[in-house]
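Asks: No letters, just coordinates:
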């Protein structure tokens, strides 16, 4: 009985230690930022991460990102990228949440760099 208890005490810490590394869990993946489009790539990210507070009905902070023209206002004045990149001088978004995954930020940045087309 004592041997079993001792063995359990030695093995349990090894089993209980687990390190979640995104690269180890999911492998290394490339972030495809070529041919990013508003409708297929950017809009779903904005809907999933921003509309909870910044759709037309919520309008928190007087910021509405619903609709291409409204979103484009924040693209053109630099607030969209400043906020999602957590750039000093901008209110970091999503508020009180972790920063978006880097790949998603880079997709939005690539779309902005391409002129933010409404496609």
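Replies: Good, I have the coordinates. The structure presented is a predicted model; accordingly, all values stated were derived computationally and were not measured.

Asks: When you work out contacts or count neighbours from here on, use the C-alpha atoms and nothing else.
Replies: Noted.

Asks: quick one, longest helix in the protein?
Replies: If each helix of the chain is counted by residues according to DSSP state H, the longest one is helix 2-16.

Asks: and the strand or helix carrying residue 47, which residues are buried?
Replies: Per DSSP states H and E, residue 47 falls inside helix 43-49. Neighbour-count burial for helix 43-49 flags 43, 45-46 (criterion: 16 or more other C-alpha atoms under 10 Å).

Asks: Pasting the second one now:
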């Protein structure tokens, strides 16, 4: 039986650079090269935590395209490629380990790692 490990932030950072930095910027603050032409502007991804809690379930559902409720505009693409591959167990905050595609989990772990107060 193969042991499944959670991705490290560096794995998610590589996916972020490839899929998200054009709009959200290399640092995730929403100042990527395409940001100036976007209305509304991209979200500052370093400010997603609310009261010290990172909203894992919401972040995963926005990235995978499942939930875009409350997002202004329709600029953010769905990332179907992030839904492929092996899964890892992720606790999204409800204490239940949910099988999540590794690339999607890696991106979430990276975004959680760049949160600022």
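Replies: Noted; the coordinates are in hand. Being a predicted model, the structure only gives us computed values, none of them experimental.

Asks: Superposing both, give me the TM-score.
Replies: TM-score of the superposed chains, computed with TM-score structural alignment, normalised by the length of structure 2, equals 0.44; 79 aligned residues with a C-alpha RMSD of 3.9 Å.

Asks: one step back: could you export the buried residues of helix 43-49 of structure 1 as JSON lines, including distance to residue 10 of structure 1?
Replies: As requested, those are arranged in JSON lines below (distance: C-alpha to C-alpha, whole Å):
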{"residue": "43", "distance to residue 10 of structure 1": "51"}
{"residue": "45", "distance to residue 10 of structure 1": "46"}
{"residue": "46", "distance to residue 10 of structure 1": "48"}
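
Asks: of those residues, closest to residue 12 of structure 1?
Replies: When the buried residues of helix 43-49 of structure 1 are ranked by distance to residue 12 of structure 1 (C-alpha to C-alpha), residue 45 comes first, at 41.1 Å.

Asks: which ones are touching the closest one?
Replies: residue 104 (C-alpha atoms under 8 Å, 6 or more residues apart in numbering).

Asks: what about it, distance to residue 51 of structure 1?
Replies: Look at residue 45 of structure 1 and residue 51 of structure 1: by C-alpha to C-alpha, to the nearest Å, they are 9 Å apart.

Asks: Among the buried residues of helix 43-49 of structure 1, pick out the one closest to residue 7 of structure 1, please.
Replies: Using C-alpha to C-alpha, the buried residues of helix 43-49 of structure 1 come closest to residue 7 of structure 1 at residue 45, 49.2 Å.

Asks: how near is the closest one to residue 109 of structure 1?
Replies: Residue 45 of structure 1 is 12 Å from residue 109 of structure 1, by C-alpha to C-alpha.

Asks: do residue 5 of structure 1 as well
Replies: Distance from residue 5 of structure 1 to residue 109 of structure 1, by C-alpha to C-alpha: 56 Å.

Asks: Compare the two and say which is more crowded by neighbours.
Replies: residue 109 (21 against 10; other C-alpha atoms under 10 Å).

Asks: elements contacting the helix or strand containing the more buried one?
Replies: Assigned by DSSP H and E, residue 109 of structure 1 falls within helix 102-113. With contacts taken as 3 or more C-alpha pairs under 8 Å, 6 or more residues apart in numbering; DSSP states H and E, helix 102-113 of structure 1 sits against helix 79-84.
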